[in-house]
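[1] build me a structure from this.
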Amino acid sequence: MNILLIEDDSVFAQTLMRRLISGGCTVSHAANSSEALLQARAVRPTHIILDMNLDSESGLALLAPLRALLPATRIVLLTGFASIATAVQAIKLGADDYLCKPASLAMILATLNGQASDDSVSEGIVMSPDRVEWEHIQAVLGRNDGNISKTARQLNMHRRTLQRKLQKKPVSS
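    Down below sits the predicted model:
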């Protein structure tokens, strides 16, 4: 497997690269979007692991150019800030799959290979009620194109309460 890892966190990138290489993969790394496009043209990877937040850039913006450049390459978006809305958006923009950090190496490899990831059940990942609420808020917000007032009305919630909930980082599973 020839993988391009697009990740701005150098410590995480080095750790993941070591694990993938020890698993028999060939891995190249890019830390930002311009580097990623150059690497994609030069290396022609069969698989791409793309971080959603690249410093001040969004990995979502890279999906269309990567898909146009490498239509047969399997692209997996990896993020620490998962939501249903961004998962749907990522798939619409060209990602083949979407994984939440932290993800085990086995889960990453299975997803890269296009295998159904029922691993989340076997690994005991169950969403907390707070996480379910966060996911639901993100989904409704996405359907309303980011309109806070409309989303608050649909959720039967005060607009300021919704804004406070959105300012918090997503709760862990």
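[2] please count neighbours and contacts with C-alpha atoms only from this point.
    Noted.
[3] buried residues in the longest helix along the chain?
    Counting by DSSP state H, the longest helix found in the chain is helix 129-143. Neighbour-count burial for helix 129-143 flags R131, V132, W134, E135, H136, I137, Q138, A139, V140, L141, G142 (criterion: 16 or more other CA atoms under 10 Å).
[4] run this one through as well so I can compare:
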Amino acid sequence: MSSQITCTYDFLNSPHAISNSSAKDIPTILSIEATFKIMIDHALYLETSLSIFEFYKSLYRWKRQVTSTFTPAFYYFSVEFDHDDEGAIVSMVPHAKQGNIQSIWGDERVNTLFPLDILVTCLFDLERQLRFDLEAYFDIQLDAFIRHIPYTLAKF
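    From the prediction side, this is the model:
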């Protein structure tokens, strides 16, 4: 039996909480939240509220670094959470042709290895769908926001 991973989210703010005129308004951008869930083999691994634009930017930047011969690790940190000691809120760490999803807030008993192509496809699909949903739900053009969304680098 192969392992399955599913990522879902539900926006917590009203559709009118942000507009294209807010593209440079960092406090407003950071205030837009979603409940984010990771299910592994139909069991809840992680459920947390996070700044969804900030999370999107982490996915967006990671996706731009992926090539046919190189898959970097994915890390999501928040500017509002000190991660120096604990690690990433969400990460995907490749190991040869496999990888796993981890979270400092996830169920520590779950440490499932997936084929790397499955994880990459999952994160690519998540980025694409999240972009579509952000633009549709809030009636915005994400390209106007992307360079203004805060981004925190890993300090490893």
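[5] where does the TM-score land?
    The TM-score (TM-score structural alignment, normalised by the length of the second structure) is 0.25; 75 aligned residues with a CA RMSD of 5.3 Å.
[6] which residues of the second structure fall in helices?
    Using DSSP H, the helices of the second structure run over 26-31, 52-65, 116-138.
[7] please, where are all the strands along the first structure?
    Counting by DSSP state E, the first structure has strands at residues 2-6, 26-30, 47-51, 53-54, 57-58, 74-79, 97-100.
[8] I'd like to know which of those strands is closest to I148 of the first structure.
    strand 57-58 (21.1 Å; CA to CA).
[9] and that closest one, what does it pack against?
    Applying 3 or more CA pairs under 8 Å, 6 or more residues apart in numbering; DSSP states H and E, we find strand 57-58 of the first structure packed against no helix or strand.
[10] any idea how far I137 of the first structure is from K150 of the first structure?
    12 Å (CA to CA, to the nearest Å).
[11] the longest helix of the first structure - contacts with which helices or strands?
    Identification of packing neighbours for helix 129-143 of the first structure by 3+ CA pairs under 8 Å, 6+ apart yields helix 84-93, helix 148-154.
[12] go again with 7 Å.
    helix 84-93 (3 or more CA pairs under 7 Å, 6 or more residues apart in numbering; DSSP states H and E).
[13] just to revisit the earlier point, ok, which of the strands of the first structure comes nearest V88 of the first structure?
    Between V88 of the first structure and these, the shortest separation by CA to CA is 9.0 Å, and it involves strand 97-100.
[14] what packs against that closest one?
    By 3+ CA pairs under 7 Å, 6+ apart, strand 97-100 of the first structure packs against strand 74-79.
[15] give the closest residue to R41 of the first structure in space, chain neighbours not counted.
    L69 (7.4 Å; CA to CA, 6 or more residues apart in numbering).
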